[in-house]
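Enquirer: Next comes the sequence, and after it the predicted model I'd like to discuss.
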Amino acid sequence: MKTILITGASSGIGAATARHFQAKGWNVVATMRNPASGSNFTNLENVHLARLDVTDAGSIATAVEGGIERFGRIDALLNNAGYGAYGALEAFTTERIRRQFDTNVIGLMEVTKAVLPHFRQNGSGTVINISSIGGQITFPLGSLYHGTKFAVEGLSEALHYELEPLGIRMRIVQPGMIQTNFGGSSFEFAMDENLPDYAPMAEAMGRLFGKLAANPSAPETVAEVIWDAANDTSDRLRYRAGPDAEALLDARKQQDDAAFIGDIKEKMAP
């Protein structure tokens, strides 16, 4: 039986993926900041719950070691933990800026570093990083979030070169709008009443997100794509998840900057 370690498995894409892989016969190391929130997994066979905060190096090491001790090996890593910070750059403190990058980028890299020695020893393994359509296109007031997801795309593509000769596969999954708690606990919006100049842009962003999120895909859709990515033996790097991801990413490739940004602006209009 193969084993996958998943970060951010308490809800949304992480939880759906944990259930999907478990149902397919894999062992699952389901990690989250608070394992008590993973009560839905307690009655499932071959699921190991573990505390892992991607900003806490000690918890990363303990979770990885615990997963290997429980199941003997780890075959795939899903870096799913993260959140979206939106708002005017001026409205974010340096602490909040660092928190966004520490979670979405540095934390992802630290978890990957913790698993790579095990993969190298085995001569195999798959690292799957959850990016976003927001890793190749941008929306207004998303300088922090898109900055992190563009970084995930870049670091993942670079890792593809260095890990492939070692028998380790690198995968990037790009979800579109998904029915998750991205608008809840996984979403942070900064708006400073002392910066009224940005208020019209915030209203426009609300209109844009409303239109884009009209028909979101279920998290199970992403879980199925992750399953394909984990089991694909080709050298494919990127996997899209959701029809809107297909449409928007195709449009970005086919249009120049002015045309694509112009389309986004049109969607922002009242």
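Expert: Thanks, I have the structure now.

Enquirer: Going by C-alpha atoms from here, please, whenever you check contacts or count neighbours.
Expert: Will do.

Enquirer: contacting residues for Ile187?
Expert: Quick fix: residue 187 reads Phe, not Ile. Shown in contact with Phe187 (CA atoms under 8 Å, 6 or more residues apart in numbering): Tyr83, Gly84, Ala85, Tyr86, Asn181.

Enquirer: For it, which non-adjacent residue is spatially closest?
Expert: Gly84 (4.8 Å; CA to CA, 6 or more residues apart in numbering).

Enquirer: among the contacts of Phe187, which ones are buried?
Expert: Tyr83, Gly84, Ala85, Tyr86 (16 or more other CA atoms under 10 Å).

Enquirer: Surely the first one is in contact with Ser186?
Expert: Yes: taking CA atoms under 8 Å as the definition, Tyr83 is a contact partner of Ser186 at 4.5 Å.

Enquirer: can you pull out the helices in the stretch 51-200 of the chain?
Expert: All helices of the stretch 51-200 of the chain, identified by DSSP state H, counting those that start in this stretch, fall at 57-71, 94-101, 107-122, 143-163, 199-212.

Enquirer: A further structure is provided below for comparison with the first:
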Amino acid sequence: MSTRIALVTGASSGIGEATARALAAAGVVVYGAARRLDRLEALASAGIRPLVMDVTDDDSMRAGVARIIDEAGRLDVLVNNAGYGSYGAIEDVPLEEARRQFDVNVFGAMRLTQLVLPHLRAQGSGTIVNITSMGGRIHTPLGGWYHATKYALEALSDCLRIEVAPFGIDVLVIEPGGIQTEWGAIAAGNLEGTSGTGAYADQAVAVASSLRSEAHGTRNSPPSVIADAVATAVTARRPRTRYAVGFGAKPLIAAKTVLPDRTYDTLISRAVGLPTGRPRTAG
């Protein structure tokens, strides 16, 4: 892998940072991208090339890809990791925020993919890794807009895999479960700000408490688990199309697959501390 070139987005912390380090340790030349250069200083000291990039800014993405091709002459691996979770009742979340979440989690990843594909096709090889979530296969209360972005990224990955296979390009999906990052605490704060008052306040309190508990819990897997999965996937002769890794990912995806919808709804509601059952109607 000593001559391979990789671009990892959202590389300033958490899964992105761990992935950039894991690929660099495997001998890959890694460009670690994030919006703020100062948050990439630790990566630069580890030999990873810092790259300022905002996945909602087309000029920024064009300039980043051009720099990589200019300096390295090629690009072999794209890891679409940049994203965030914005929780809140579907009724409460302003459409502006819903669109922003799609812009970052879906359109940003796919626009960057559009920009790198001509280079991958020209060289007849490449691997695109989309970091989705077990949230792209399951659903949880008050996470509708977030889950929608991850479901969309899963579907796009499947279609893209078929489209680019004739050009020697592979498309892989990594579905993290519970990971020890700042994600849960940030999502909890967003949730309280969006649905902490009003009709969904009781649900918001319960789900925010669950998110914070997961964020600070010891059961969650370290980001290195995801980074190792990415490194394994991009170096495998015949990689799997999906890797569900991290705390809870495989059992929860399996439960969603085999259980009736209402049974799963009850299971996941109890898991986050919500009351279960349907209210009785008057009369």
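Expert: Noted; the coordinates are in hand. If you're wondering where the values come from, they're calculated on a predicted model, not measured in any experiment.

Enquirer: Stretch 112-121 of structure 1 against structure 2, how far on average?
Expert: Compared with structure 2 after the fit, stretch 112-121 of structure 1 shows a mean deviation of 0.4 Å (mean CA distance after the TM-score superposition for structure 1).

Enquirer: do stretch 149-157 of structure 1 as well
Expert: Stretch 149-157 of structure 1, aligned to structure 2 and superposed, deviates on average by 0.5 Å (mean CA distance after the TM-score superposition for structure 1).

Enquirer: Which positions within that stretch qualify as buried?
Expert: Of all the residues in stretch 149-157 of structure 1, those buried under the rule 16+ other CA under 10 Å are Lys149, Phe150, Ala151, Val152, Glu153, Ser156, Glu157.

Enquirer: Map Pro175 of structure 1 across to structure 2 for me.
Expert: Superposed on structure 2 with TM-score structural alignment, Pro175 of structure 1 falls opposite Pro176.

Enquirer: hang on, that match packs against Met134?
Expert: Yes: shown here, Pro176 of structure 2 and Met134 form a contact pair, counting by CA under 8 Å, at 5.7 Å.

Enquirer: hang on, the earlier thing: arrange the helices of the stretch 51-200 of structure 1 in TSV, one row each, with distance to Lys24 of structure 1 as further columns.
Expert: Below are the helices of the stretch 51-200 of structure 1 laid out as TSV (distance: least, CA to CA, whole Å):
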stretch	distance to Lys24 of structure 1
helix 57-71	16
helix 94-101	33
helix 107-122	22
helix 143-163	26
helix 199-212	32
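
Enquirer: what about those, which gets the closest to Glu193 of structure 1?
Expert: Proximity to Glu193 of structure 1 (CA to CA) singles out helix 199-212 among these, at 8.6 Å.

Enquirer: burial count for the match of Pro175 of structure 1?
Expert: Neighbour count for Pro176 of structure 2, taken as other CA atoms under 10 Å: 26.

Enquirer: Please name the nearest non-neighbouring residue to Leu37 of structure 2.
Expert: Excluding the flanking residues, the one nearest Leu37 of structure 2 by CA to CA, 6+ apart is Val52, at 5.8 Å.

Enquirer: Over to Asn27 of structure 1?
Expert: Here the residue nearest Asn27 of structure 1, using CA to CA, 6+ apart, is Thr3, at 4.4 Å.

Enquirer: The one you found pairs with which position in structure 2?
Expert: Aligned partner of Thr3 of structure 1 by TM-score structural alignment: Ile5.

Enquirer: mind checking how far the closest residue to Gln123 of structure 2 other than its chain neighbours is from Leu112 of structure 2?
Expert: What sits nearest to Gln123 of structure 2 in space, not counting adjacent residues and going by CA to CA, 6+ apart, is Arg74, at 7.9 Å. Noted for Arg74 of structure 2: a distance of 15 Å to Leu112 of structure 2, by CA to CA, to the nearest Å.

Enquirer: again with Arg161 of structure 2
Expert: For Arg161 of structure 2 relative to Leu112 of structure 2 (CA to CA), the value is 16 Å.

Enquirer: do Thr266 of structure 2 as well
Expert: 38 Å.

Enquirer: Could you do Gln180 of structure 2 as well?
Expert: Applying CA to CA, the value for Gln180 of structure 2 to Leu112 of structure 2 is 27 Å.

Enquirer: With Leu120 of structure 2 instead?
Expert: According to CA to CA, Leu120 of structure 2 stands 12 Å off from Leu112 of structure 2.

Enquirer: higher neighbour count, these two?
Expert: Neighbour count, other CA under 10 Å: between Leu120 of structure 2 and Leu112, Leu120 has more, with 23 against 20.

Enquirer: Alignment lookup: that one to structure 1.
Expert: Mapped onto structure 1 by TM-score structural alignment, Leu120 of structure 2 lines up with Phe119.

Enquirer: And for that match, nearest residue in space, chain neighbours not counted?
Expert: Gly125 (5.2 Å).

Enquirer: thinking again about what came up before, can you verify my assumption that the match of Thr3 of structure 1 contacts Gly73?
Expert: No: with contacts counted by CA under 8 Å, Ile5 of structure 2 stays clear of Gly73, the gap being 9.1 Å.
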